[in-house]
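> coordinates for the following, if possible.
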Amino acid sequence: MKTILAGAALSMCANFSAATAQQTAPADPAQTEAGWRLIAPENLMLIETGKGTVVIELNPSFAPNHAERMRELAASGEYEGEHFYRVIEGFVAQGGLFDDMQILRWGPLKNENDRPYGGEGFVPLGNADLFAPEVGHIGGFPVGRDEALGQEWLLHCPGAVALARNNDPDSGGTEIYIVLDAQRYLDRNLTVFGRVIDGMEHVQAFKRGDRAIQNGVIQAPETGEEIRKLTIASDLPEDERPVWRTMTSDGQPFADHKTALRVREGDFFYRKPPEVLDICGFTTPAEPVVAAATAD
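I've put the predicted structure just below:
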């Protein structure tokens, strides 16, 4: 049976393009300035659609088997020609394999909804959260934690990429969804394994389904946005790989970024907002690394 998100009402940077890909090149990590890190090519996933390319960073630290499944799906070519077949305004864009027999061949994955508390590099947000005792960032990803529970997990913030499933927590296997607006009540119920670092404007432009009809599945003869290609950067020739970097969670650039969002002191604010951040109200900056031009 096709995987549909379970539950009530369920089941930044420059535009990435082929031209951008040709302008990027492998970068020397030593040349990456303090407070930034290069994204490993095996964790850089590209979804090509008619609206544009969606660039995703996988997170094998929290969800190693889910990251590996996406690498396998990309290598198989089975995503090509499939669609984002269930897109609900203000909720998620869900896509992937649509044929039940095809889905069964891949089989389900055991959920990786959380992991033991205490992951290295956690940087607290600095203010309270409604859903988790602690929130902050690890490696640029928004994270919730509970010391008493002994667990930490990735959050369903906008741009989070996760695996859809049926009622069984271990029933997901092939269909992904991208969060369009924060869905924090799903935290620890489904496995988040990545985040969109570029191209959310393309995802937001996907055709919507009617939530009142088959829970948002787009009805034939219409189709959702086509997945033209699913690629992992490490599978491309080295001189053709896009290279991206992102701010580290524990660096000064990210600290300054959060302060600029938290402390609004410009002349426009004649009534000063409280110095509070919503963990899902901003993203960790990421950008392509562009190769320097060389003279002939």
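> use CA for all of it now, contacts and neighbours both
OK.
> that's a strand at Arg228, yeah?
Yes - according to DSSP: H, G, I helix; E, B strand; the rest coil, the state of Arg228 is that of a strand.
> tell me how far it lies from Val135.
Taking C-alpha to C-alpha, to the nearest Å as the criterion, Arg228 is separated from Val135 by 36 Å.
> more neighbours: the two, which one.
Set side by side, Arg228 and Val135 give different neighbour counts by other C-alpha atoms under 10 Å, the larger being at Val135 (27 against 16).
> mind listing the strands for the stretch 51-200 of the chain?
Secondary structure of the stretch 51-200 of the chain (DSSP state E, counting those that start in this stretch): strands at 52-58, 82-87, 92-96, 115-116, 123-124, 134-138, 141-146, 151-154, 160-163, 176-179, 192-198.
> could you also give me the structure for this next sequence, so I can compare it with the first?
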Amino acid sequence: MRKISAVSSTFALLMATPAIAQDTQTAEYPSPNAIVEAAPPSDWVTIAPSDLLVMDLAPDAQGNPRRVIIQLMPEPFSQGWIRNIRKLAAARWWDGTSINRVQDNYVVQWGDASEKKALPEGLETVPESEYLSKLTPIDSESSNIYNSDPVSDATEAYRDDLYGKSLFGLGWPLGSGNNSLWPIHCYGAVGVGRNYSPDTGSGAELYTVIGHAPRHLDRNIAVVGRIVEGIEHLSSLPRGKGQLGFYEDASKRVPITSLRLGDALAEDAPPAFEYLDTNSAIFAKYADARANRRDPFFIKPAGGADICNIPVPVRRVTGE
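A predicted model of the protein is given here:
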């Protein structure tokens, strides 16, 4: 398992940098995008096709195809729901279902609008305890860094926010506290719809965030992935007029024609993506640049950034 790095926080990131940030008149600094573009191949981590969900929607009004690609969370996070999602995809359960809810500045949700479609056999009932991943503190005097495998020796400070401490690990933004880690709700995060507790959802009803990060959902709903390509096909949909943004008119629902795991597509070559290693020096430099913009457009560096404003770079890999 790759290392979890304490390279950033929600409000403070590389807090030694403000003094450097004041010297913007005497030096030029690359933009975050330029830093990412200069990252060596060794700092990029391949996403296995089996960890991708490929959702094809019905073509738009102009006949253009609409494909949304989701990366599933790595172990140890949300694995009970993800096992269910893999079974649902293998059973082609989502084929013929639809996008049913589009709530402005909040979420887009999809699944079976009738709530009558039979689920595949063998789905797990996942306990609420699985919203958290219990991990062992590496140091009783430094109990704000956790990992189940060798941990990074990064020493950058990070602080509390309203939702716990924040860091990046295994390529994902995470919250931490009380010897636990959990994935958080940033823009493009994919979660599992559910009813009232103790129901935790099967994974058949999914949503993605299309607005300001709803961090109050962290540890209350399972985050199972993030959209790495095609979110514009969801975020641009007409808003639902019913309660919570559900479509009252069934004709407004967008049909899902296919949803498959990347390695199960009929195509000759499955989609290929990679993300920037969040434990790399380049990522630390990129995160600092996002928190302290010193490139020419900016007048005053902020001195920090919300963790959801430091999206982990993900890129499509094209064949030679």
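> TM-score of the superposed pair?
Scored by TM-score structural alignment, normalised by the length of the first structure, the superposition of the two chains gives a TM-score of 0.79; 256 aligned residues with a C-alpha RMSD of 2.3 Å.
> of the strands of the stretch 51-200 of the first structure, which is nearest Asp256 of the first structure?
When these are compared by C-alpha to C-alpha, strand 123-124 sits nearest Asp256 of the first structure, at 13.3 Å.
> from the contact counts, what lies against the closest one?
strand 134-138 (3 or more C-alpha pairs under 8 Å, 6 or more residues apart in numbering; DSSP states H and E).
> adding distance to Ala291 of the first structure, write the strands of the stretch 51-200 of the first structure out as CSV.
Conversion of those to CSV gives the following (distance: least, C-alpha to C-alpha, whole Å):
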stretch, distance to Ala291 of the first structure
strand 52-58, 18
strand 82-87, 33
strand 92-96, 33
strand 115-116, 37
strand 123-124, 31
strand 134-138, 28
strand 141-146, 26
strand 151-154, 32
strand 160-163, 28
strand 176-179, 30
strand 192-198, 19
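> out of those, nearest to Val217 of the first structure?
Among the strands of the stretch 51-200 of the first structure, strand 82-87 comes nearest to Val217 of the first structure, with 4.2 Å by C-alpha to C-alpha.
> what does the closest one correspond to over in the second structure?
Residues 97-102 of the second structure are where strand 82-87 of the first structure aligns, with TM-score structural alignment as the criterion.
> again with stretch 246-260 of the first structure
Residues 275-289 of the second structure are where stretch 246-260 of the first structure lands when matched by TM-score structural alignment.
> tell me the centre residue of the first structure?
The geometric centre of the first structure, computed from its C-alpha atoms, lies nearest to Arg195 (C-alpha atoms, centre = their mean), at 1.6 Å.
> buried set for the longest helix along the first structure?
When secondary structure is assigned using DSSP state H, the longest helix within the first structure turns out to be helix 64-76. Buried positions in helix 64-76 of the first structure, judged by neighbour count with 16 or more other C-alpha atoms under 10 Å: 65-68, 70-71, 73-74.
> with stretch 197-205 of the second structure instead?
With burial defined by 16+ other C-alpha under 10 Å, the residues of stretch 197-205 of the second structure counted as buried are 200-205.
> ok, these vs Arg215 of the second structure, which is closest?
Distance ranking of those against Arg215 of the second structure, using C-alpha to C-alpha, places Thr200 first at 17.6 Å.
> the closest residue to that closest one other than its chain neighbours and Trp81 of the second structure, how far apart?
Leaving aside its chain neighbours, Thr200 of the second structure sits nearest to Arg194 (5.4 Å; criterion: C-alpha to C-alpha, 6 or more residues apart in numbering). With the distance defined as C-alpha to C-alpha, Arg194 of the second structure ends up 12 Å from Trp81 of the second structure.
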